[in-house]
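> just coords:
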């Protein structure tokens, strides 16, 4: 096996004449399959094509989508066969994840040899394929870290913190990170963890924040059909939009809803999305008879601007133990439609730093239902403060996508030349 990994890359791949650099990205989801990581890729990859890259995305299966296609934007999409993905049981999800690894390797060796390979973090531990594919193809490798595993899994009690599985995964993860040519973190808090806890040099880790989806733009309430459709015009809407997952605490949110149900009944808590905790949240709302809480399903991408703009405030929540391990992507959509954000999470997180540096919301590191209710009341009572913060929120991320595209293009070309 050792000799096999050291064979020349031309033995395995059909490498074209290197007139156009070839970038290959591995990620479980890509449109039409929904998911935050796939949405980011679908906006970055066409921009890189326009900047002179040949781009191939290796991704999981998609119903009714061809296994191989070239999109209208010029992105080559290769969908591999894998077990169907489900969130119902952890072991089934793990098997679905595991089935992608050999499928990605096999397809990576069938396409024209890439010059740069990018591994993302869906599925978890996908980074381990980077060093392997470097040996097999000769490509330079970059890991784009949306989160850090196995610490995230341990932080939400999916695996034990100090068990054999966690220790083994951490060693393997650290080995993989150190053997990529470069690592991209989505926040300064994550960069700090990679340097201080994983031993990576600062020069090897770049910070490129995420950005709002391109469809997202502010829509005034009186021009928003979503507020008409859902009878929201007389309500002050506090929205949680996105995955209701294990990394997101909600106790303070429901406690605040209970307090405001009688004190300010015009305040409506609107949960938009799905996730493993949705059934639990709905059950708690029913048990507490919270008439000021509603649930809606995920909204299609073409209605995302309407949905997000329907809010007056956005809730973004994160467990304190996950500081530096994840950066909630839902914050960028909230700011993209020009709405202040209430961040319930650690003050050192990139999310907290963004909200505070642009003065476009409130950071509550250890929120109680009382403190959250008071913060909502303060925003509701001061329309001028709300309007000014809304403008700052939109400005905070208005150029984030263009800046990220420039940074990624420059980084990939630098990696290619080293």
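Looks like it came in fine. Just so it is clear, the structure is predicted and the values come from calculations on it, not from any experiment. Numbering: from 1, shown residues only.
> only C-alpha atoms from now on, for both contacts and neighbour counts.
Will do.
> which other residues reach stretch 345-363?
The set of residues external to stretch 345-363 that reach it, using CA atoms under 8 Å, 6 or more residues apart in numbering, is 187-189, 317-320, 323-324, 327-328, 331, 339-344, 364-366, 375, 389-390, 392-393, 396.
> tell me which residues of it are tucked away?
Residues 345-347, 349-355, 359-363 are the ones in stretch 345-363 that count as buried (16 or more other CA atoms under 10 Å).
> for those residues, which one is nearest residue 411?
residue 350 (21.2 Å; CA to CA).
> state the distance from that closest one to residue 240.
Per CA to CA, to the nearest Å, residue 350 is found 19 Å from residue 240.
> what is the burial count for residue 35?
15 (other CA atoms under 10 Å).
> contacts only, for it.
Counting by CA under 8 Å, 6+ apart, the residues that residue 35 touches are residue 29.
> what about versus this one:
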């Protein structure tokens, strides 16, 4: 099967959508499929162009049997925290990628075109090109970015929202298949008008062999000047507005004197990193690490006694944190900011503690409770590992997705 993947993010980006898109494409290539990718030059989550790439031009490379076509995009000089910079960046890629997308379809003649959002701005081009060449189309939604943009105030206005949602709904109904990553997000997809017969739940995943429970006495503790007596509360991933990361800073300030053995470690980058560093500067119980490569991920996750999953209430069930599956696989408990009944709260049931996103005191109390009870941490960690193996195993999820791709591609060939 020949597969063309189209999306904004791809390896060597270490977090989020780029990580999952590249793992998917490399896995499919390893299964013997021909896989090509049209994507942007790598920049996420720091919004700084990765070393070795030239954002003034198109570039091609081969990464683990996958041909990758890189397209330029606008990168603001200052990491964008509002709407203007992000929209301009996403729009610039949507425009610059169209020639490469068309060239790839002409040359490869793919059996299926798989578009990955965000950014939803690429969806119209993906749909138009697939129709032009008679290629079956699949749209995979990692988060509902339009809903999130309005909920977070990055986009405003009732008329604009109605217009945007109307266009989104019309586009969703035109794809041969539309997938997303959780049951609640599937419900939203149907509410937006995507026909149930054309929708597929396609979870993110974790390699449960590569990420597994390990000794907490890691080199990271030594690097950070921490001993066995310290209880590490770890946040690892993108540091951006939708995470509500400032709540963790408030919890660190509250626990600094009450539970001094708890140390908050932030590992990542993103639009809110400088702000986070600034507001935690007076605190002695906060440490920072740069983003870590895949080969050190198991060790990083093992460093934690408690994992932290912040999330703003406004984006509940509009996305599911990509860090969740590795956290569960590491066999450590989590404290998640999620209301009861939301997808995130449901996913960590028995494997952590969910607290209301707006309740700073409840967040601090949950961290304190786990810090003071090693038996509880162990029991919840064991349940986390069991959930990862039951629900999030990479081979199971990707085998099922491959079968769905073959089914859709086969129908396209019959229609021809």
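Arrived safely. Because the structure is a prediction, the values reported are computed rather than measured.
> can I have the buried ones of the contacts of stretch 345-363 of the first structure as a ChimeraX selection?
A single ChimeraX command selects the buried members of the contacts of stretch 345-363 of the first structure (16+ other CA under 10 Å):
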select :187,188,189,317,318,319,320,323,324,327,328,331,339,340,341,342,343,344,364,365,375,389,390,392,393,396
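> in strands only, show me the contacts of stretch 345-363 of the first structure.
Of the contacts of stretch 345-363 of the first structure, the ones assigned to strands by DSSP state E are 317, 341-344, 364.
> with distance to residue 144 of the first structure as added columns, please give those in JSON lines.
Output for these, formatted as JSON lines (distance: CA to CA, whole Å):
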{"residue": "317", "distance to residue 144 of the first structure": "23"}
{"residue": "341", "distance to residue 144 of the first structure": "26"}
{"residue": "342", "distance to residue 144 of the first structure": "27"}
{"residue": "343", "distance to residue 144 of the first structure": "24"}
{"residue": "344", "distance to residue 144 of the first structure": "25"}
{"residue": "364", "distance to residue 144 of the first structure": "29"}
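> which of those residues lies closest to residue 292 of the first structure?
Among those, and counting by CA to CA, the member closest to residue 292 of the first structure is residue 342, at 18.2 Å.
> looking at it, that closest one is touching residue 318, isn't it?
No: assessed by CA atoms under 8 Å, residue 342 of the first structure is found out of contact with residue 318, at 11.2 Å.
> now which residue in the first structure aligns to residue 95 of the second structure?
Residue correspondence to the first structure (TM-score structural alignment): residue 95 of the second structure is matched to residue 102.
> same question, residue 297 of the second structure
So, by TM-score structural alignment, residue 297 of the second structure is matched to residue 304.
> mind checking the SS state of the match of residue 95 of the second structure?
helix (DSSP: H, G, I helix; E, B strand; the rest coil).
> which residue lines up with residue 269 of the first structure in the second structure?
Under TM-score structural alignment, residue 269 of the first structure pairs with residue 264 in the second structure.
> which SSE is the match of residue 297 of the second structure in?
Residue 304 of the first structure is part of helix 304-309 when elements are defined by DSSP states H and E.
> now residue 60 of the second structure
Residue 60 of the second structure belongs to strand 59-63, assigned by DSSP H and E.
> these two touch, right, residue 397 of the first structure and residue 337?
No: using CA under 8 Å, residue 397 of the first structure is not in contact with residue 337; the gap is 9.6 Å.
> which of the two has more residues huddled nearby?
Using other CA under 10 Å as the criterion, residue 397 of the first structure and residue 337 rank with residue 337 on top: 30 against 25.
> which one in the second structure is aligned with that one?
In the second structure, residue 337 of the first structure lands on residue 330 (TM-score structural alignment).
> could you check how far residue 91 of the second structure is from residue 175 of the second structure?
21 Å.
> so these two - more neighbours on which side?
residue 175 (21 against 18).
> tell me the residue in the first structure aligned with that one.
Taking TM-score structural alignment, the alignment pairs residue 175 of the second structure with residue 180 from the first structure.
> the aligned partner of residue 411 of the first structure in the second structure in helix, strand or coil?
Using TM-score structural alignment as the criterion, the counterpart of residue 411 of the first structure in the second structure is residue 404. Three-state assignment for residue 404 of the second structure (three-state DSSP): helix.
> tell me how many other residues surround residue 404 of the second structure.
If we define neighbours as other CA under 10 Å, then residue 404 of the second structure has 14 of them.
> no more questions from me, cheers.
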